[in-house]
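Asker: the following block contains a protein sequence and its predicted model.
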Amino acid sequence: MSIRKTIDKALEWVLVFLLSVLVLDVLWQVASRYILNSPSSYTDELAGYLLIWVGLLGAAYVAGKREHLAIDLLIQRSSPKRKFRLEMIISIVVVLFAIVVMLIGGSWLVYTRFYLSVKSAALGMPLGVVYLVLPISGILITYFDIDNMYNLVNAYRKN
């Protein structure tokens, strides 16, 4: 099994686990509020943090599968040479965004939250843990898009 497939499979399992915990958390939130008449104090905050993780890791997953939302009308109507160039430009822009915003900016955010010892209100956990998903997703998106560019170049050379 290749590294890419191993990362994809691991990411799938992480996403399934996080989404399962999110569903259970929201179910407990509803049950404790309406059935037990004693709303849980941490479930709302946990649901928000889990949604952040699922959203960003899910974005990395679909970026790796190249199944993200895209308007590809221009690419569909282009010659193979122009299609190759457009896909390379798009991948380069995505990699630059992932590195600058998610990896560098996210790492700075994580560092400052840990350095300042910022804790979440209800759970009392360090917010650096919550924001850790930004550089993780940035690394994954960068890896996936570089791998996609490598495969794109090899496919273009064969034709």
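Answerer: The structure has been received and is ready for your questions. Numbering: from 1, shown residues only.

Asker: could you use CA atoms for every contact and neighbour count after this?
Answerer: OK.

Asker: what about the longest helix in this protein?
Answerer: If you go by DSSP state H, the chain has its longest helix at helix 3-30.

Asker: the following helix or strand past it packs against which elements?
Answerer: Next along the chain after helix 3-30, taking DSSP states H and E as the criterion, comes helix 43-65. In terms of contact count using 3 or more C-alpha pairs under 8 Å, 6 or more residues apart in numbering; DSSP states H and E, helix 43-65 is assigned the packing partners helix 3-30, helix 133-158.

Asker: and the shortest one, how far out from the chain middle?
Answerer: Yep, that's helix 133-158 we're talking about. 14 Å (C-alpha atoms, centre = their mean, to the nearest Å).

Asker: still on that earlier bit, got the angle for the longest helix of the chain vs helix 133-158?
Answerer: 140 degrees (axes from the mean of the first three to the mean of the last three C-alpha atoms, to 10 degrees).

Asker: return the most buried member of the helices and strands packed on helix 43-65.
Answerer: Across these, the average number of neighbours (mean count of other C-alpha atoms under 10 Å) peaks for helix 133-158, which reaches a mean of 18.

Asker: also this one, for the comparison:
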Amino acid sequence: MKRLINGLHKLEEYSLILCLAVMGIVLFVQIVMRTFFSAPLKWAEELARYLQIWITFLGIGYGIRRGSHIGMTLLKDRLPPVLKALCGLIVDVAGFLAFIVLFRTSLQFLAHQNVVSTAMELPMQLVYLVIPVGAVIYMAYDMGMIVSDIRKILQRRKDGC
């Protein structure tokens, strides 16, 4: 099971790296074509925009897994350990509930995306498919954090803190 999870982490990381690399290369080529050859690529900016969407929603899960999302901890850092863990639990549950709403709303949104993109003629459902995928990834990582928060609270109570 651990190998599967590590494999999924690597897939997530490589997907982000690939999206960022392709976006950088496409935008560089677009600048060269427009500046030096006066022949801009019609699809380049559209592709870069769609890759940015994918980077954003795949990056949400990566950020939570790494604990790198910005947070306001001034109050939380001054709390006793049990309250600190309880505060973390509340924040994690609130995030989980918010992403349930995002997941459900994104599925409804996808159901109404029966158009293709202007320049690349990609189905918009393919472009926005990353929203529910990113929400599921976030919820999976967040569920792990919720379990960890509950364990911390129970351990602190057992230790008498």
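Answerer: In hand now; what should we look at? Because the structure is a prediction, the values reported are computed rather than measured.

Asker: quick one: TM-score?
Answerer: A TM-score of 0.91 describes the superposed chains when it is computed by TM-score structural alignment, normalised by the length of structure 1; 155 aligned residues with a C-alpha RMSD of 1.4 Å.

Asker: circling back: among the helices and strands packed on helix 43-65 of structure 1, which is nearest residue 124 of structure 1?
Answerer: Ranking the helices and strands packed on helix 43-65 of structure 1 by proximity to residue 124 of structure 1 (C-alpha to C-alpha) places helix 3-30 first, at 17.0 Å.

Asker: which strands and helices sit next to the closest one?
Answerer: helix 43-65.

Asker: how big's the offset between the helix it packs on and structure 2?
Answerer: In the superposition against structure 2, helix 43-65 of structure 1 averages 1.0 Å from its aligned positions (mean C-alpha distance after the TM-score superposition for structure 1).

Asker: contacts made by that helix with the rest, please.
Answerer: Contacts of helix 43-65 of structure 1 with the rest of the structure, by C-alpha atoms under 8 Å, 6 or more residues apart in numbering, involve 8, 11-12, 15, 18-19, 22, 25-26, 28-29, 68, 122-123, 130, 133-134, 137-138, 140-141, 144-145, 148.

Asker: can you give the contact residues for stretch 89-108 of structure 2?
Answerer: Contacts of stretch 89-108 of structure 2 (C-alpha under 8 Å, 6+ apart): 131, 132, 135, 136, 138, 139, 142, 143, 145, 146, 149, 150.

Asker: closest to residue 81 of structure 2 out of these?
Answerer: Once C-alpha to C-alpha is applied, the member of those that ends up nearest residue 81 of structure 2 is residue 149, at 11.1 Å.

Asker: what residue of structure 1 matches up with that closest one?
Answerer: Superposed on structure 1 with TM-score structural alignment, residue 149 of structure 2 falls opposite residue 152.

Asker: was I right to think that match contacts residue 84?
Answerer: Yes - contact criterion C-alpha atoms under 8 Å: residue 152 of structure 1 and residue 84 qualify, at 7.4 Å.
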